[in-house]
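J.: please work out how this folds:
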Amino acid sequence: MTTATATAPAQSHAGAPRRNLAGRIVDRLGSGVVQVVMILLGLFWLVPTLGLLVVSLRTTEVNNAEGWWTIFTKPAEITIANYADLLAGGFGASFWNTVAITVPTTILVIGIAAMAAYAFAWMEFPGRDLLFLVVVGLLIVPIQIALIPVAALYGQVGIFGSIPGVVLFHVAFGLPFAIFLLRNFFIGIPASLLEAARMDGAPEWRIFVSVVFPLGKPAIASLGIFQFLWVWNDMLIALVYANPANQPMTKYLQSQMRQFGTNMDILSSGAFLSLIIPLVLFFAFQRYFVQGMMAGSVK
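T.: The predicted structure follows:
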């Protein structure tokens, strides 16, 4: 009796999982120290952004003569002349071109993908699984192989160089991932909710609008962030399909590169202005971001 009692704790201890070295270090240091380290790492990664901001607030002559960190000892060198010159040029038009490309693309991708994902998840029709496999297969198709054929097609229909042409290209290549993401999220919705709506006589479109779409807000918001950032920061498609009158910010800033210089007064201020809206969008919907990334991973 005593022997059994004495060996029980030893067996329990032997069966417990052993912590690795990193886990033991975290236990000894405590969560507070770990949080401080993570904050310091985050600030370290923000240093390039801070440098970009400082460069955009100084003249070209000062930037060429001194490093950006000297601003802490010479705050009088700060000026907004770079931003004034940038906005007085063609940057304003390119900004609104970027908005005219990004916003319709994001809305179309979300709307079309949400309806298609609902059909793949909860509607029965011939060839559904095979068609979904085709959509998933399109995820591996590189954009580069479609640049020349689509350009030739755009030339025949008369939309080459226009904003609608750029939007259509982004929508076409954004739909496969969007459908895949939303379908995996929608399929996790309890079937009892949809069956209850059908028993009440609700048509499919009503179920989609009143049940599926509200429950899918985390994945839809996350998809919106992904799609918005992809299109907002795109330059390849803009270089191929947008003419100078319809060029977005990325193409405008690229056109400001000098042959024997970097033109930092324009590039730094333009790059920093292009960061503002994506950052506002991300922080506004950050609570949905992780949920959307995990969409469909757990059933």
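J.: only C-alpha atoms for contact and neighbour calcs from this point on.
T.: Noted.
J.: list the helices and strands the host helix or strand of F120 packs on?
T.: Per DSSP states H and E: F120 is located in helix 91-122. Judged by 3 or more C-alpha pairs under 8 Å, 6 or more residues apart in numbering; DSSP states H and E, the packing partners of helix 91-122 are helix 128-137, helix 163-186, helix 217-232, helix 249-255.
J.: sequence B follows; please return its structure for comparison with A:
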Amino acid sequence: MKSHAGAKSGLSWAVHLTVAALVVLWLVPTVGLLVSSFRDRDQISASGWWEAPLPVEQTYRVRTDPDAAVERHGRVVLSGNVFDSEDSAGSGTVTGFGVTGRAPAEFAPGATADLRGGGRLTVAADGRFSAEADAPFGRRGPTIYFEAETPPKVTLDNYRMVLGADGMDRAFINTLTVTVPATVIPILIAAFAAYALAWMEFPGRGLLIAAVVGLLVVPLQLALVPLLRLHQAVGIGQSFMGIWFAHTGFGLPLAVYLLRNYMAGLPRDIIESAKVDGATDFQVFTRIVLPLSFPALASFAIFQFLWTWNDLLVAKVFLPAASETKVMTVKIADDLLGSRGGDWGILAAAAFISMAVPLVVFFALQRYLVRGLLAGSVK
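T.: Okay, here's the model as predicted:
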């Protein structure tokens, strides 16, 4: 059977399934990060994020206070509730208890266990315990090990920890100070260069285009130390100006390549008609080419803004280590995660806080993204 122009392909279902699978692959880690940002640290360590709505079984160790013991019928009695301790979850159901860390759930709730120092211990399912002995417990009361099923806990403590960190407001301002100029400067330079490579005839133009394409594959890490030495030699060293120029240099090859491809695909008749009417190259660029190239400009602005905002390596190299110049990524990595390396809740909350501004920029300019990326693909 012959196919007709405009007819729907029989493999469209495969395309839809592939797109759906890619969307799921991208969304699953993001959803997991979002859920983890609202979970308690202990529950994150005990279960995966997909088990967040379910109760969590955790093991605790509680030290009792011997000063709370009373004498009853010639015996020393110490009672209380294991969930009242700061070392426990605060609520839940005891599923087992023990007197050693090697067997924290050796006995069932309500059973009686012999203490190693003498005496007996009983822990109920609701957390109430009673320890009895013939003699005082000494300076340290008996240690209770137990396993409890705790309800899921939703908390905003992770976000309070990140937003309330000392100097986080200053780090946010520093991030804007770095990101905005590092996005605008390469766009301004690349736009002029792209117009020259697309519409102006001069010797060596082909070599310049080839050099721009070649610079796209140069590893960023290869240029960090030489560039830093150059900055120190010219006197800008580790400063905001130095990191602006660093991001500009790293972003220019992609910017020139993207804008040049877009501008080369603009209708030639418009450019030639403007020149016939006496317009200079500068007038053609500012009044015709630049307004028509806004989709490509927006596409690069999205990429550059996201890259600069989320950058850690370049900021660590080209900015001083003082707290007054730290950006958000450095602040989070050094001051928050540096002392809480295993606190995944803090990391998840910090990730969502830091991506708030890039998301606003992306959704504001995303309609131009595809138009700019597909520039020159159809003639």
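J.: in structure 2, which residue range corresponds to the helix holding F120 of structure 1?
T.: Residues 168-199 of structure 2 are where helix 91-122 of structure 1 lands when matched by TM-score structural alignment.
J.: what comes up buried for that stretch?
T.: 168, 170-172, 174-176, 178-183, 185-187, 190-198 (16 or more other C-alpha atoms under 10 Å).
J.: give me the mean deviation of it from structure 1.
T.: With mean C-alpha distance after the TM-score superposition for structure 1, stretch 168-199 of structure 2 departs from structure 1 by a mean of 1.4 Å once superposed.
J.: map S297 of structure 1 across to structure 2 for me.
T.: Using TM-score structural alignment, S297 of structure 1 pairs with S377 in structure 2.
J.: repeat for I277 of structure 1
T.: So, by TM-score structural alignment, I277 of structure 1 is matched to V357.
J.: what helix or strand is its match on?
T.: Residue-wise, V357 of structure 2 maps onto helix 356-373 under DSSP H and E.
J.: give me the contact list for that helix.
T.: 258, 262, 294-299, 302, 305-306, 309 (C-alpha atoms under 8 Å, 6 or more residues apart in numbering).
J.: out of these, which end up buried?
T.: 258, 262, 294-299, 302, 305-306, 309.
J.: which one of those residues is nearest to Y159 of structure 2?
T.: W309 (19.4 Å; C-alpha to C-alpha).
J.: quick check: closest non-adjacent residue to that closest one.
T.: Once flanking residues are discounted, W309 of structure 2 sits nearest to T179: 5.7 Å by C-alpha to C-alpha, 6 or more residues apart in numbering.
J.: pretty sure V314 of structure 2 is touching I243, no?
T.: Yes - under the criterion of C-alpha atoms under 8 Å, V314 of structure 2 makes contact with I243 at 7.4 Å.
J.: tell me the counterpart of I220 of structure 1 in structure 2.
T.: By TM-score structural alignment, I220 of structure 1 lines up with L297.
J.: how much space separates that match from F250 of structure 2?
T.: 17 Å (C-alpha to C-alpha, to the nearest Å).
J.: follow-up on the earlier one: which of the contacts of helix 356-373 of structure 2 sits closest to D40 of structure 2?
T.: Using C-alpha to C-alpha, W309 is the member of the contacts of helix 356-373 of structure 2 that lies nearest D40 of structure 2, at 27.9 Å.
J.: what's the closest one in contact with, if anything?
T.: 175-176, 178-179, 358.
J.: could I get these as a markdown table with distance to V28 of structure 2?
T.: Below are the contacts of W309 of structure 2 laid out as a markdown table (distance: C-alpha to C-alpha, whole Å):
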| residue | distance to V28 of structure 2 |
| --- | --- |
| T175 | 28 |
| L176 | 29 |
| V178 | 31 |
| T179 | 29 |
| P358 | 20 |
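J.: list of residues touching stretch 13-28 of structure 1?
T.: V34.
J.: that one: end-to-end distance?
T.: End-to-end for stretch 13-28 of structure 1, by C-alpha to C-alpha: 20 Å.
J.: same check, this time on stretch 224-241 of structure 1
T.: Start-to-end, stretch 224-241 of structure 1 (C-alpha to C-alpha) is 23 Å.
J.: which parts of it are buried?
T.: So stretch 224-241 of structure 1, judged by 16+ other C-alpha under 10 Å, has buried residues 224-229, 231-235, 237-239, 241.
J.: and for the counterpart of F173 of structure 1 in structure 2, nearest residue in space, chain neighbours not counted?
T.: Alignment note (TM-score structural alignment): F173 of structure 1 maps to F250 of structure 2. In this structure, F250 of structure 2 finds its nearest non-sequential neighbour in L220, 7.2 Å apart by C-alpha to C-alpha, 6+ apart.
J.: just to revisit the earlier point, mind reading off the mean deviation between the helix holding V357 of structure 2 and structure 1?
T.: Averaged out, helix 356-373 of structure 2 is 2.0 Å away (mean C-alpha distance after the TM-score superposition for structure 1).
J.: gap between T286 of structure 2 and V256 of structure 2?
T.: Distance, T286 of structure 2 to V256 of structure 2, by C-alpha to C-alpha: 17 Å.
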